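**Student:** Below is the sequence, then the predicted model.
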Amino acid sequence: MNAPVRYPHVFSELAIGPHRLKNRIIMGSMHTGLEDVPDAAERLAAYFVDRVKGGVGTIITGGIAPHVTGGVGAKLSEPSEVPLHRHVTDAVHAADPDVKICMQILHTGPLAHTPDCVAPSPVKSRIGAYVPRELDDAGIEEMIAAFANCAKLAREAGYDGAEIIGSAGYLISTFLVEKTNQRTDRWGGSWENRMRFPLEVVRRVRVAVGPDFLLIFRISAMDMLQGGLAWDEVVSLAKALEAEGVDVISTHFCWHESFVPTIATMVPRAAFTQVTGRLRKELSIPLITSNRINMPDVAEAVLARGDADLVSMARPMLADPDLVNKAREGREDEINTCIGCNQACLDHTFTRQLTSCLVNARACRETEIVMRPAQPRKRIAVVGAGPAGLAFSTLAAERGHDVTLFDAADEIGGQFNLAKRIPGKEEFHETLRYFRRMIDVHGVTLKLGTRVDAAMLADGGFDEIVIATGIAPRRPDLHGIDHPKAVRYIDVIAGAAQVGRKVAIMGAGGIGFDVAELITHQGTSAALDIDVFAREWGIDFRNHPRGGVTGVEPAVARNDREVTLMQRKATTVGKGLGRTTGWTHRLTLQRRGVRMVGGVEYLRIDDAGLHTLVEGQPVLFDVDTVIVCAGQEPARGLHDDLAAAGIRSHLVGGACEAAELDAKRAIRQATELAMEV
């Protein structure tokens, strides 16, 4: 085993009081929704145990509310709620007694989706649904007592510790920041008064749980918010927490209402760990860092340069529960890397859907999608090596089926080969690396550059045929669609079409936004350079002004193209993009001067440009290039030919449904089918 030599910091133990952590990797807190399903105990246990078996050293659960106003479905404030948690902790400790599991205590404060939400002052969050009720003295005492009671019950439930979250715009953090704490009593005003609430919570919790219960406090080390905490406030709070008995400080970055992305794929890996490193020099207790640390070499580098003592890898544990073991065993190329897309995790969380993972559809469905040996073993043909075909082929082969994967192209990937070309989406290279390796590991027979037809498949002796041929760009019925000004988005992204200086993009879905990003981008991708990222989002890591942001309009590099992004719908352009990332794409393009127009009826393309009606009025867009992003259609020709020959086949991915390119749906369909055949 050479991995521990490669990752000596990751695989070193850490003693914290009576506790010994087996390695430096923490599965960070994620809100999955599993706590609210009917069979919560079994599903939560299976979810965590998979990660325990995968080698993680410490687990922090999703947020558990200490009070009925806490704003999350899961609550621990009554003894009757203990058994659910005990089932989970017993399962984790049975799987590996050396693994520590800590419960996160979360009160969402003004972000709670209830008119009964509470806060230090009646200040509505930009993303909150209600104006919170201002807590009086009795209410504050009730909240403090609730935190202590919750921690005590967590100990009774078998947890090794608790994490109190004091960041992100949740209840505790709103006491700390002046803009959300406008009180003039002993709980507000001066900095000493504003930090009184978190310190009193910690003091009471420590009394309730005793000295040997692992106590973590998640601090907002950089709010990414104008009017947020100043650096000296962050330091003084951390020191005061240490004095009150906190064992570990976990650093968090940004409030949810911040206009700075912190966990999306456009964010560079380990972009914020330098802030943790600066705070670590001020304290004597261990620090946890987080955000966009998705591979073992990134974690090792963070630890080696002294930025932290522990690394939180939350969503990477959704993507690959075996990440830590693979790193230990030198199998890094087999890691299914988190690409930071947010589509099945955070987007689901904020729309109250069950969390999962785009690249791993089994995440949070461990009891539903079960990997069993194939009985009987079948010969299976898969046509199309895009996301759906790759997921099906590798999983079916892992079960023991004999799988042959065909694709007419000379490389695997399908639409992912377009996605990886978009600045800010470089992580898609990792998913393709993973699938290439899985093809080898599980013995899939790969035949690239091979165009198959129904007769070939019929004569191939296959027991099952899976059609994953993806999509074809839709060609709108528009006069002038064959004009030289009109080009397909596929050709633009692939670099096969020339794009002029004045451009109209027909279609403002995800593809339209990707194309606009590509053709307006200039210089180094911010996702690959922390300094560029900081400039583009107005972050000042060097001076750490209040909240960490400059307050000056960020400088976004752009070329000299004049771009108009348009759509038929009269709704806000980009409204249908992902809940947690769509705003970043809209804001980036606005800063580059991209014009966004809705309510467009396309009339014709000619030498003069693109003729339209905008809200019923004729408008000519004088452009050099019209990029057509008018949707796509399922590529089902082969499926139809097989059906005509009386041969049954399965459709997955875009070949099944192509309303919008959706890798999440494609991989989920393929995964479910691979478990069934």
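**Tutor:** Great, that's in hand.
**Student:** alpha carbons only for contacts and neighbour counts from here, please
**Tutor:** Will do.
**Student:** which other residues reach stretch 188-200?
**Tutor:** Here stretch 188-200 makes contact (C-alpha atoms under 8 Å, 6 or more residues apart in numbering) with 144, 166, 172, 175-178, 181-183, 186-187, 233, 237, 240-241, 244.
**Student:** Could you list which of those residues belong to helices?
**Tutor:** Restricting these to those inside helices, with DSSP state H as the criterion, leaves 144, 172, 175-176, 233, 237, 240-241.
**Student:** Looking at those, which is nearest Gly340?
**Tutor:** Proximity of the ones in helices among the contacts of stretch 188-200 to Gly340 (C-alpha to C-alpha) peaks at Ile172, which lies at 27.2 Å.
**Student:** So what's the residue count around the spatially closest residue to the closest one that is not a sequence neighbour?
**Tutor:** Closest residue to Ile172 apart from its sequence neighbours, by C-alpha to C-alpha, 6 or more residues apart in numbering: Gly166 at 4.8 Å. A count of nearby residues for Gly166, using other C-alpha atoms under 10 Å, gives 25.
**Student:** So Gly166 is in contact with Val177, correct?
**Tutor:** No - at 11.3 Å, Gly166 and Val177 do not qualify as touching, with contact defined as C-alpha atoms under 8 Å.
**Student:** Could you export the ones in helices among the contacts of stretch 188-200 as TSV, including distance to Val123 and neighbour count?
**Tutor:** Listed next are those as TSV, based on distance: C-alpha to C-alpha, whole Å; neighbours: other C-alpha atoms under 10 Å:
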residue	distance to Val123	neighbour count
Ile144	20	21
Ile172	14	26
Phe175	11	28
Leu176	13	32
Glu233	22	18
Leu237	23	20
Ala240	27	14
Leu241	26	23
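**Student:** Go through those and name the one nearest Pro321.
**Tutor:** Distances from Pro321 to these, taken by C-alpha to C-alpha, are shortest for Ile172, at 31.3 Å.
**Student:** Presented hereafter is structure B, for comparison with structure A:
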Amino acid sequence: MSPYPHLLAPLDLGHVVLPNRVLMGSMHTNLEETRDWNRVAEFYAARARGGVALMVTGGMAPNREGGVFPGAAGLFGADDVANHRVVTKRVHDAGGRIAMQVLHAGRYAYCKDCVAPSPIKSPISPFPPNELDEAGIEKQIADIATSAARAREAGYDGVEVMGSEGYLLNEFLVTHTNKRTDRWGGSYENRMRFPLEVVRRVREVVGEDFILIYRISLLDLVPEGSTFDEVVTLARAVEAAGASILNTGIGWHEARVPTIATSVPRAGFAWVTRKLMGKVGIPVIASNRINTPEVGESVLAEGCADMVSMARPFLADPEFVTKAAQGRAEEIAPCIACNQACLDHTFSGKISTCLINPRACHETELTYDPAPVPRRIAVVGAGPAGLMAALVAARRGHGVTLFEKAARLGGQLNMARMIPGKEEFEGLVAWFETMVAKAGIDLRLCAEASVSDLKGFDEVIVATGVTPRDPEIPGQDRANVLSYVDVLAKGAEVGKRVAVVGAGGIGFDVAEFLVQGGDSPTLHPEEWRAEWGVADPETRRGGVAAPQPEPPARQVTLLQRKPEKPGRRLGKTTGWIHRAALQMKGVKMLGGANYERIDENGLHVTFGPSRENPTLVEADTVVLCTGQESVRGLADALAREGIEAHVIGGADVAAELDAKRAIDQGARLAARL
């Protein structure tokens, strides 16, 4: 019997039967913009070989004004069609199916030529859009249809029309962005005219034997968003216009509610998709934070959807479906929804990849080929850098011995998993444990390697990590002063009033840990929805309500030396979430602080270069989160003995708890040894 009978059941679309219920959702990776079509093709082919039923590309612009950014990829002519044929042929040769997403960014397009139903500027773009006239509307519809026709010509199995997330089609639907009084605005019948005409025209040009997915916004999460009755009306009309499948979109990009970050509960929006089940006769797809076969199976078994969409999990592991079908789910590299290497890269104009899988989007240049001559390799430190180096080296056929002075592997990942909202890190540590055991690595826990232990190995990799930096604050040796290690790793008792010194990623994590009191709304979906103001769209238009956070477990003040807004340097797509979460808990954040001394009353600070405004931050406990220093003692000792070692991760560069850089560095080193 199948371990996941619902997830792995076929789905009949009439002209084609999909082999399972797993869609690889659209992700913009910036790969198409490289114009390296072999690289693009290999990225998708790897996922096709991994067994996914259907993939959707990143959004392809139907015209220049509709591109998410200047130079965004699209199918603008014969050359583009020929290039995309390289991709579709490789996918089909691998036994897969692929649809192209047609995405018109509307007012989210980052250019002065952006267009929208009304000239209302987005809060996340500096460019006010140009209001479309009748001829302009016809041009956008025609361009989208032409793009879909070119997708068929290029060999795609279908298209996904992007109608959610606050892009152009979605902008026509809601009064938040559509203030028109002509036949394209006003009543809901008029407001939905544009997306319906798009679907009709696309179906007309692609024919009946072609998959047409419509990405429908079920929960806008913005003021003046759609009611659920309007969503159902649109869904039925889109079905009648020719859609094959409805895919779920949750939240506009400008919404102040997290929708895919790690702090969002798993399958946190499947309840909304379930409300649409039975209202239409075509399959409905659930999306957002579905990251394991068990979660996907549960969503389907509970009748929340006909199919599940997983995007980033296929960055983490292209063999997701194959491993699930073979009963090897514990070997699936987990998506921890950190955004650090995927969305943060995308919105910074970089090639996307994955913190856990550095080969994602780099399949053609980062390869793990068998080693010509197997060697004996010692890896010291089982944090993220050492673990990845050990796994890649073992995969290539080297004999690996992994030394770790602690009783459990994982290094500083074991502190990350203690933070409310970062429970996914527990699964990451468990995955590393599984893979180390299956790789046949000689793991030596509670073993602090010495120079003598490492003699005789062909290669030595030092990944000894970091230690907290000494901030040299007078009074820091007092009993009321703790380090972040004391709090997160040792479970030290913390008072009710806390000063957190240092507002980098660790400081924010510690503050989150302290105000939540160890409990996590991520594990309690109803509490999480109340905290962020997510409501039932049947009762609140757009699903927006006033946030109702639980009272904080402690009174926390977060301070930093830098004279800037605390949290400014956090992740590009998640920093706002961490700042908002602490603000909801009443955390006071202070920048430009000089730490003068600590006494029994708390932390004494002044501000600015001239040390003005002396202030006492009253605190029962002061927690030091003042950065890290590399632990290089072993590396230096090896050098004195003439033993050459490769130093990676925090031992190489101490930069917060940078697992992304550490894992990438470990993988790339082991790939070339």
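**Tutor:** Thanks, I have it. All values reported here derive from a predicted model rather than from experimental measurement.
**Student:** possible to save the ones in helices among the contacts of stretch 188-200 of structure 1 as a markdown table with distance to Thr520 of structure 1?
**Tutor:** Converted to a markdown table, those look like this (distance: C-alpha to C-alpha, whole Å):
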| residue | distance to Thr520 of structure 1 |
| --- | --- |
| Ile144 | 51 |
| Ile172 | 41 |
| Phe175 | 42 |
| Leu176 | 40 |
| Glu233 | 40 |
| Leu237 | 43 |
| Ala240 | 47 |
| Leu241 | 46 |
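**Student:** Quick check: the farthest pair among these?
**Tutor:** Across those, the longest distance by C-alpha to C-alpha is 21.7 Å; it joins Ile144 and Glu233.
**Student:** Could I get the contacting residues of the most centrally placed residue in structure 2?
**Tutor:** Nearest residue to the geometric centre of structure 2 (C-alpha atoms, centre = their mean): Asn339, 3.2 Å. Each residue near Asn339 of structure 2 by C-alpha under 8 Å, 6+ apart is listed here: 261, 571, 573-574.
**Student:** and if you look at Asp463 of structure 1?
**Tutor:** Asp463 of structure 1 touches 378-380, counting by C-alpha under 8 Å, 6+ apart.
**Student:** what do you get for Phe210 of structure 2?
**Tutor:** Phe210 of structure 2 neighbours (C-alpha under 8 Å, 6+ apart): 15, 157-158.
**Student:** any idea how far the alignment partner in structure 1 of it lies from Tyr170 of structure 1?
**Tutor:** Applying TM-score structural alignment, one finds that Phe210 of structure 2 aligns to Phe213 in structure 1. Distance, Phe213 of structure 1 to Tyr170 of structure 1, using C-alpha to C-alpha, to the nearest Å: 24 Å.
**Student:** that older thread, can you add neighbour count and give the contacts of Asp463 of structure 1 back as CSV?
**Tutor:** Formatted as CSV, the contacts of Asp463 of structure 1 follow (neighbours: other C-alpha atoms under 10 Å):
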residue, neighbour count
Lys378, 17
Arg379, 17
Ile380, 22
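**Student:** For those residues, which pairs are in contact in structure 2 too?
**Tutor:** Counting by both residues aligned by TM-score structural alignment, their matches' C-alpha atoms under 8 Å, the members of the contacts of Asp463 of structure 1 that carry over to structure 2 are 378-380.
**Student:** what's the closest of those residues to Leu638 of structure 1?
**Tutor:** Of all these, the one sitting nearest Leu638 of structure 1 is Ile380; the distance, using C-alpha to C-alpha, is 15.8 Å.
**Student:** so what corresponds to that closest one in structure 2?
**Tutor:** Match for Ile380 of structure 1 (TM-score structural alignment): Ile377.
**Student:** how big's the offset between the longest strand seen in structure 2 and structure 1?
**Tutor:** Assignment by DSSP state E gives strand 211-219 as the longest strand of structure 2. With mean C-alpha distance after the TM-score superposition for structure 1, strand 211-219 of structure 2 departs from structure 1 by a mean of 0.5 Å once superposed.
**Student:** Measure how far that strand is from the centre of its chain, please.
**Tutor:** Put simply, strand 211-219 of structure 2 sits 21 Å off its chain's centre (C-alpha atoms, centre = their mean, to the nearest Å).
**Student:** what does stretch 68-79 of structure 1 give?
**Tutor:** 25 Å.
**Student:** Check stretch 587-605 of structure 2 too.
**Tutor:** Using C-alpha atoms, centre = their mean, the offset of stretch 587-605 of structure 2 from its chain centre is 34 Å.
**Student:** How about residues contacting it?
**Tutor:** The contact list for stretch 587-605 of structure 2, computed with C-alpha under 8 Å, 6+ apart, reads 473-476, 478, 480, 499, 555-566, 606-608, 611, 614-622.
**Student:** What is the end-to-end distance of it?
**Tutor:** Using C-alpha to C-alpha, the two ends of stretch 587-605 of structure 2 sit 17 Å apart.
**Student:** One more: stretch 488-500 of structure 1?
**Tutor:** End-to-end distance (C-alpha to C-alpha), stretch 488-500 of structure 1: 14 Å.
**Student:** buried stuff in it?
**Tutor:** Across stretch 488-500 of structure 1, burial judged by 16 or more other C-alpha atoms under 10 Å covers 488-490, 492-493, 497, 499-500.
**Student:** next one: stretch 355-374 of structure 1
**Tutor:** 355-367, 369, 371, 374.
**Student:** In helices, which of these fall?
**Tutor:** Per DSSP H, the buried residues of stretch 355-374 of structure 1 never map to helices.
**Student:** What is the nearest of those residues to Arg474 of structure 1?
**Tutor:** Once C-alpha to C-alpha is applied, the member of the buried residues of stretch 355-374 of structure 1 that ends up nearest Arg474 of structure 1 is Leu358, at 24.9 Å.
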